[in-house]
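K.L.:
give me a 3D structure for the following:
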Amino acid sequence: MAGLLQLSLDTSALEAFTTSAAARADALDAALREGLGELRAGAEVASADAQKRFEDLEQRLAQDAALRVSGASELRVEVDKLKAGLEAIPGYETLHELVNETVDERCVTLAAGMEERAAAAEQASRDAIAKGADLEDEVKQRVAVLEANARRSAADLVRLAADAAGKQLASLRETAQEALDARAQTLVDQLMAVRDGIEAQLVGLGEDFERRSERLRREVAGIARSEAKRATPGSSSGAGTYD
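P.N.:
Sure, this is the predicted structure:
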């Protein structure tokens, strides 16, 4: 009975351990899901921030280009004013050619600078887009790694719980077998003791039966001798004795 009671207690402990392991696995899964949600939210915020920065940069570049165009228009107006003032000066033709060359060079230089700035702005825009894509890829990779780690951790926990449960079950089986073996041995010992007691009683009964048989044989022999003496001629009537 003690072995069976211990087996029941160990089974209850195993069930409690399994329940606790399942609860811890659920808690770990919930924590990992919460962490993944926070990471996704952070990735969305980072993506939105990168998009806003790109839009701000694009707007600033557009404003800068507009200012450059406006500056070129103002420069052209000033040049026209200068040309109008120079027309009244003697030798205007020679000076006009010089001014035209200077203005053309200035316009070419300004146009080249604007093209360079536009190319730089376009390159910066491409870099920003590439950086945003790289950031999104990095976030996706981190999320994938976290999900893989979460699955692996949950699988490890379940495997450990199963191993522990299997070991405890094997221990319980061994304990139960030992308890049954001990109980069986006790019953065998008790049966052997009962058998020995019965054999002792039988021996005693046999000895008592032998004694009673011997006494009965002597009594029968005495009776036979007495009857024989009575039957003998010359013997006194009723003079028989019993040994």
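
K.L.:
from now on I want contacts and neighbour counts done on CA atoms only, so please keep to that.
P.N.:
Will do.

K.L.:
tell me which helix or strand residue 134 sits in.
P.N.:
helix 92-231 (DSSP states H and E).

K.L.:
that should have said residue 19, apologies.
P.N.:
Using DSSP H and E, residue 19 falls in helix 2-86.

K.L.:
separation between the residue nearest the centre of the chain and residue 189?
P.N.:
Residue closest to the average C-alpha location in the chain (C-alpha atoms, centre = their mean): residue 154, at 1.8 Å. Distance, residue 154 to residue 189, using C-alpha to C-alpha, to the nearest Å: 52 Å.

K.L.:
re earlier: give me the angle between the helix holding residue 19 and helix 92-231.
P.N.:
Using axes from the mean of the first three to the mean of the last three C-alpha atoms, to 10 degrees, one finds that helix 2-86 and helix 92-231 are set 180 degrees apart in direction.

K.L.:
check which helices and strands helix 2-86 is in contact with.
P.N.:
Other helices and strands packing on helix 2-86, by 3 or more C-alpha pairs under 8 Å, 6 or more residues apart in numbering; DSSP states H and E, are helix 92-231.

K.L.:
coming back round to it: now do the helix holding residue 134: which elements does it pack against?
P.N.:
By 3+ C-alpha pairs under 8 Å, 6+ apart, helix 92-231 packs against helix 2-86.

K.L.:
for the helix it packs on, what is the distance to the chain centroid?
P.N.:
From the chain centre to the centre of helix 2-86 is a distance of 27 Å (C-alpha atoms, centre = their mean, to the nearest Å).

K.L.:
residue contacts, residue 199?
P.N.:
Taking C-alpha atoms under 8 Å, 6 or more residues apart in numbering, we find residue 199 in contact with no residue.

K.L.:
same check on residue 179?
P.N.:
Contacts of residue 179 (C-alpha under 8 Å, 6+ apart): 3, 4.

K.L.:
measure it to residue 50 for me?
P.N.:
71 Å.

K.L.:
how about residue 200?
P.N.:
102 Å.

K.L.:
which residue of those two possesses the greater neighbour count?
P.N.:
residue 50 (18 against 12; other C-alpha atoms under 10 Å).

K.L.:
so that one makes contact with residue 132?
P.N.:
Yes - checked against C-alpha atoms under 8 Å, the pair residue 50 and residue 132 is within contact range at 6.2 Å.

K.L.:
this one as well, want them side by side:
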Amino acid sequence: MKLLGTCGALILVCSFNFVCAEDYSGKNVQRLNPKIYKVDDLEEKTLEMLEEGYVPISTEKLIDYSYSRSMRDIRQKALLHGSAIAVFSSESLGSKVVYDTRMHQPEAARVSGGDRGKYDVNNLNNIPVGTIESRPARYQSLSDQLNVVYFYKFNSITGIYPTELSQRDKIYNSIQSGVIAKVVKLGSPAENMIMSQDIILKMNDENINDVSAFVESSNYLRGNTVKFEILRKGQKIPVEISLKQ
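P.N.:
Predicted coordinates:
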């Protein structure tokens, strides 16, 4: 009877841990099924996730050959990244023209018998120049493209929740690395010190190449202050914030 009671307690604890998805990050996400959401506006949803305390750790584009295959691929990537939540939007790639390739009628009439195999239109190397014509036959829809963002929960000690630089950001600002301070929490140490859209280049003299680097550096902050080098309106500015609250 005592053994049954112990087993029941263990089952209860396991069930509780499973449903508390927000407590999982990194390796712990292997214990649960990542949540996958389809949205219309990926940028708007990303901002919403940042405000809820999540950060995007990876983005990718997938060709949606089939729904089941796409969901399986996204889930596997989420587990690989240690992501509890994946969000995606669908983008139509339009259609392509399928051409019907054939030999000109006069030339086709001239070629007969065993020569037809020699002049097979599928073997263009054997066809005399100028004897093949292609005509639009039909339109074929292309598979949609899925734009996917993978998130994990992040308790930012500074109150900064960043996103990756786009290629346009890098070209416009002539930089190769950094992150954008997309959300700065109210009442956090960074409030009024780091502005939304500031580009963070360094934290405590360490280069911040991407969001993962920002998260790692934040997790190892020690002391009462943290120094940033930011890019604001084209100017590099040193900023020091106090972690005392």
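
K.L.:
need the TM-score between these chains.
P.N.:
Aligned and superposed, the two chains score 0.19 in TM-score terms (TM-score structural alignment, normalised by the length of structure 1); 77 aligned residues with a C-alpha RMSD of 5.8 Å.

K.L.:
apart from its chain neighbours, what residue comes closest to the residue nearest to the centre of structure 1?
P.N.:
residue 25 (6.2 Å; C-alpha to C-alpha, 6 or more residues apart in numbering).

K.L.:
pull the number of nearby residues for that neighbour.
P.N.:
19.

K.L.:
does it touch residue 156 like I think?
P.N.:
No - between residue 25 of structure 1 and residue 156 there is no contact under C-alpha under 8 Å: 9.8 Å.

K.L.:
return the residues in contact with residue 46 of structure 2.
P.N.:
Here residue 46 of structure 2 is in contact with residue 56 (criterion: C-alpha under 8 Å, 6+ apart).

K.L.:
how much space separates it from residue 89 of structure 2?
P.N.:
11 Å.

K.L.:
ok, now residue 14 of structure 2?
P.N.:
Residue 14 of structure 2 is 33 Å from residue 89 of structure 2, by C-alpha to C-alpha.

K.L.:
now do residue 183 of structure 2
P.N.:
22 Å.

K.L.:
so where do the strands sit in structure 2?
P.N.:
35-38, 54-63, 85-91, 95-103, 132-141, 145-153, 160-164, 179-184, 199-203, 206-207, 225-232, 235-242 (DSSP state E).

K.L.:
buried residues in the fourth one, which are they?
P.N.:
Translated: strand 95-103 of structure 2. The neighbour-count check on strand 95-103 of structure 2 (16 or more other C-alpha atoms under 10 Å) flags residue 103 as buried.

K.L.:
try the third one
P.N.:
Taking 16+ other C-alpha under 10 Å as the neighbour-count basis, strand 85-91 of structure 2 is seen to contain the buried residues 85, 86, 87, 88, 89, 90.

K.L.:
isn't the second one right up against residue 35?
P.N.:
Yes - under the criterion of C-alpha under 8 Å, residue 86 of structure 2 lies in contact with residue 35, with a separation of 6.2 Å.

K.L.:
which neighbours do the two share?
P.N.:
Contacts common to residue 86 of structure 2 and residue 35, judged by C-alpha under 8 Å, 6+ apart, are absent.

K.L.:
surely residue 57 of structure 2 and residue 150 touch.
P.N.:
Yes - contact criterion C-alpha under 8 Å: residue 57 of structure 2 and residue 150 qualify, at 5.8 Å.

K.L.:
report how many residues lie close to residue 161 of structure 1.
P.N.:
19.

K.L.:
ok, now which ones touch it?
P.N.:
18, 21.

K.L.:
gap between it and residue 7 of structure 1?
P.N.:
Distance from residue 161 of structure 1 to residue 7 of structure 1, by C-alpha to C-alpha: 20 Å.

K.L.:
in stretch 149-169 of structure 1, what counts as buried?
P.N.:
Buried-residue list, stretch 149-169 of structure 1, by 16+ other C-alpha under 10 Å: 150, 153, 154, 157, 158, 161, 165, 168, 169.

K.L.:
ok, the fourth one touching residue 26?
P.N.:
No - using C-alpha under 8 Å, residue 157 of structure 1 makes no contact with residue 26, being 10.5 Å away.

K.L.:
so what sits against both of the two?
P.N.:
Between them, residue 157 of structure 1 and residue 26 share no contacting residue, judged by C-alpha under 8 Å, 6+ apart.

K.L.:
off-centre distance for stretch 165-179 of structure 1?
P.N.:
With C-alpha atoms, centre = their mean, you get 25 Å for stretch 165-179 of structure 1.

K.L.:
cool, stretch 98-110 of structure 1 as well?
P.N.:
75 Å.

K.L.:
can I get the buried residues of strand 85-91 of structure 2 in TSV with distance to residue 228 of structure 2?
P.N.:
Converted to TSV, the buried residues of strand 85-91 of structure 2 look like this (distance: C-alpha to C-alpha, whole Å):
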residue	distance to residue 228 of structure 2
85	29
86	30
87	30
88	32
89	34
90	37
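
K.L.:
distance-wise, check residue 101 of structure 1 relative to residue 79 of structure 1.
P.N.:
12 Å.

K.L.:
could you point out the longest helix of structure 2?
P.N.:
helix 2-19 (DSSP state H).

K.L.:
can you give me the buried ones in that helix?
P.N.:
Using 16+ other C-alpha under 10 Å, none of the residues of helix 2-19 of structure 2 count as buried.
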